[in-house]
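**Student:** Sharing a model prediction with you, sequence too.
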Amino acid sequence: MSGDGVEGSDNKPKPKLKLYNYWRSSCSHRVRIALNLKGIEYEYVPVNLLKGENHSPEFLKLNPVGYVPVLVDEDFVLGDSFAILMYLEEKYPQKPLLPADLGKRALNYQAANIVGSSIQPLMNLGVVKFVDEMCGANEHIGLVQYYITKGFTALEKLLKDRAGKYATGDEISLADVFLAAQIYGAVKKFNTDMAPYPTLSRLNEAYNENPAFIDALPSNQPDTPATTS
């Protein structure tokens, strides 16, 4: 949660970025990874989704849709993890997450969007609660597992002949930031069997050896409960 400070023209450290997030949110998780990779110092501001703090009037002023994460950079406020990642990529170009090669860059967008549009939204706490309220307790499990399987199968096919040490080569990229958070959530929250996805499993092993990824893990956040389910 810390990195190299950025100094202003008066040689005084600029205010830290603030990241409003929740320990278990995969969208928050992916932004924490990117901040760590780029060595950007930030203040961790916990938002307890289980207590509905994301629907408070104060939080809705930051993000009217009521989702985490939200990044505050002095007087600039930005919600949505993909938008935040693109903002960080433009403002802090050190250790870029997007390859210079156009084809690899496009591949990163494709992999990130499979996660961001075809898997993660169906695992969202709000969706899970809505399905259970409408259809009965734990009815969300089958739905979530279906979309995890569909998405991971697609990602395995997409990356198996393109991956190097990481998703699209031997350098960490945007796709890895999305994959790491989603694989963690799928395994820890929904007991997903990764055996059918050898490429994704190999990539996950690399993530689990990298300090920037380790520091960003949900289990290592200040708002992580002492006992988690």
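**Tutor:** Good, I have the coordinates.
**Student:** switch to C-alpha atoms for all contacts and neighbour counts from now on
**Tutor:** Noted.
**Student:** what about the residue most central in space within the chain, distance to residue 56?
**Tutor:** When C-alpha atoms, centre = their mean is applied to the chain, the residue found nearest the centroid is residue 30 (2.1 Å). Noted for residue 30: a distance of 24 Å to residue 56, by C-alpha to C-alpha, to the nearest Å.
**Student:** what comes into contact with the helix of greatest length in the chain?
**Tutor:** Longest helix of the chain, by residue count under DSSP state H: helix 140-159. By C-alpha atoms under 8 Å, 6 or more residues apart in numbering, the list of residues contacting helix 140-159 from outside reads 111, 114-115, 118-119, 122-123, 128-129, 131-132, 167-168, 186, 190, 192, 197-200.
**Student:** Would you mind giving me the PyMOL syntax to select the buried ones in the residues you listed?
**Tutor:** Buried residues among these (16 or more other C-alpha atoms under 10 Å), as a PyMOL selection:
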select buried, resi 111+114+115+118+119+122+123+128+129+131+167+168+186+197+199+200
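**Student:** any idea how far residue 144 is from residue 118?
**Tutor:** In terms of C-alpha to C-alpha, residue 118 sits 11 Å off from residue 144.
**Student:** Assumed residue 98 was part of a strand.
**Tutor:** No. Using DSSP: H, G, I helix; E, B strand; the rest coil, the secondary structure at residue 98 is coil, not a strand.
**Student:** wouldn't it be in contact with residue 174 here?
**Tutor:** Yes. In this structure, residue 98 is within contact of residue 174 by C-alpha atoms under 8 Å, at 6.1 Å.
**Student:** list residues touching both of those two?
**Tutor:** By the contact definition C-alpha under 8 Å, 6+ apart, residue 98 and residue 174 are jointly contacted by residue 108.
**Student:** neighbour count winner among these two?
**Tutor:** Remark: of residue 98 and residue 174, residue 174 carries more neighbours, 25 against 21, as counted by other C-alpha atoms under 10 Å.
**Student:** In addition, the following structure is provided for comparison:
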Amino acid sequence: MSAVAAKPILYSYFRSSCSWRVRIALALKGISYDLVPVNLVKDGGQQFSAEFKALNPMKQVPALKIDGITLSQSLAIIHYLEETRPNPSLLPQDPKKRAQVRMIADHIVSGIQPLQNLGVLKQIGERKMEWAQNYISSGFQALEQILQHTAGRYCVGDEVSMADLCLVPQVANAERFKVDMGPYPTITRINKALLELEAFKVSHPCRQPDTPAELRA
């Protein structure tokens, strides 16, 4: 079987919000793949193994083997899927809306998520809950304002976009860190609408091959 024809392989951790973004994109685009779980906590973190480091020198999930190449970084992966498998599209045709989608996605993947990921929280130690709540809340305050201008049914208008793929996993993180979602009605409404869609359900952390029994739904 040629490299291009081989089934894609996704290296993922059930709880990783970055992995979840890619799982949603694969589900929306109807791309079947094999999943290789990488447990970020077990064995001191399987992402630090020599084998995985050869796949992704950043020692992070997700990584996707597809079309004979290995890609890391969730947005780079999603952009590649968008360019090679354009239907359904995750970027609007209109340049202004497209820019808004990228802005919201970047806001989450650069401005919120890295500040409360596993590696950072390990360094913070005992204050990690307070730290995570603080950075998610300040990010959500800005995001709520932005979405009041861009949202329709979803983050930008009425079509599911790359921004939505970033939003849902970040709201799940907020809930895990017990962030009060009361001040963010727009984020809450959009998140609820997205979680009703099949692609968001099948890719959910509670339904992955590596989800622990007690967290399965």
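**Tutor:** Thanks, I have the structure now. For clarity, every value in this text was computed on a predicted model and none was experimentally measured.
**Student:** Just the TM-score for the two chains, thanks.
**Tutor:** Laid over one another, the chains give 0.94 as their TM-score (TM-score structural alignment, normalised by the length of structure 2), with 212 aligned residues with a C-alpha RMSD of 1.5 Å.
**Student:** Tell me which residues touch the residue nearest to the centre of structure 1, please.
**Tutor:** Contact partners of residue 30 of structure 1, counting by C-alpha under 8 Å, 6+ apart, are 81, 177, 178, 180, 181.
**Student:** three-state assignment of it?
**Tutor:** What three-state DSSP gives for residue 30 of structure 1 is helix.
**Student:** ok, the equivalent of residue 66 of structure 1 over in structure 2 to residue 52 of structure 2 distance?
**Tutor:** Residue pairing (TM-score structural alignment): residue 66 of structure 1 is matched to residue 59 of structure 2. According to C-alpha to C-alpha, residue 59 of structure 2 and residue 52 of structure 2 sit 7 Å apart.
**Student:** tell me, what's touching those two both at once?
**Tutor:** With C-alpha under 8 Å, 6+ apart, residue 59 of structure 2 and residue 52 have no common neighbours.
**Student:** Work out for me the element the residue mapped onto residue 109 of structure 1 from structure 2 sits within.
**Tutor:** Taking TM-score structural alignment, the alignment pairs residue 109 of structure 1 with residue 102 from structure 2. Assessed by DSSP states H and E, residue 102 of structure 2 sits inside helix 95-111.
**Student:** Give me the contacts around that helix.
**Tutor:** Contacts with helix 95-111 of structure 2, where a contact means C-alpha under 8 Å, 6+ apart, come from 91-92, 139, 143, 150, 155-156, 161-164, 166-167, 170.
**Student:** Try it again at 10 Å.
**Tutor:** Residues outside helix 95-111 of structure 2 that contact it (C-alpha atoms under 10 Å, 6 or more residues apart in numbering) are 17-18, 73-75, 90-92, 94, 112-115, 135-136, 138-140, 142-143, 146-147, 149-150, 155-157, 160-167, 169-170.
**Student:** Tell me which residues are up against stretch 39-56 of structure 2.
**Tutor:** Residues contacting stretch 39-56 of structure 2 (C-alpha under 10 Å, 6+ apart): 11-16, 37-38, 57-65, 70-73, 118-119, 210.
**Student:** Identify each buried residue in stretch 36-46 of structure 2, please.
**Tutor:** Neighbour-count burial for stretch 36-46 of structure 2, counted by 16+ other C-alpha under 10 Å, picks out 37, 38, 39, 40, 46.
**Student:** what about the fourth one, which SS state?
**Tutor:** Recorded secondary structure, residue 40 of structure 2: coil (three-state DSSP).
**Student:** which residue lines up with it in structure 1?
**Tutor:** Checking with TM-score structural alignment, residue 40 of structure 2 has residue 49 as its match.
**Student:** Would you mind measuring from that match to residue 56 of structure 1?
**Tutor:** Distance of residue 49 of structure 1 to residue 56 of structure 1, given as C-alpha to C-alpha: 10 Å.
**Student:** neighbours around residue 170 of structure 2, how many?
**Tutor:** 24.
**Student:** Disregarding residues adjacent in the polypeptide, which is nearest to the counterpart of it in structure 1?
**Tutor:** Aligned counterpart of residue 170 of structure 2 in structure 1: residue 182 (TM-score structural alignment). Spatially, and ignoring its direct neighbours in sequence, residue 182 of structure 1 is nearest to residue 26 (6.2 Å; C-alpha to C-alpha, 6 or more residues apart in numbering).
**Student:** Could you double-check that the one you found lies in contact with residue 123?
**Tutor:** Yes. Taking C-alpha atoms under 10 Å as the definition, residue 26 of structure 1 is a contact partner of residue 123 at 9.3 Å.
**Student:** Common neighbours of the two, please.
**Tutor:** Contacts common to residue 26 of structure 1 and residue 123, judged by C-alpha under 10 Å, 6+ apart, are 182, 185, 186.
**Student:** Among these, which one sits closest to residue 16 of structure 1?
**Tutor:** Taking C-alpha to C-alpha as the measure, residue 16 of structure 1 lies nearest residue 182 of these, at 26.9 Å.
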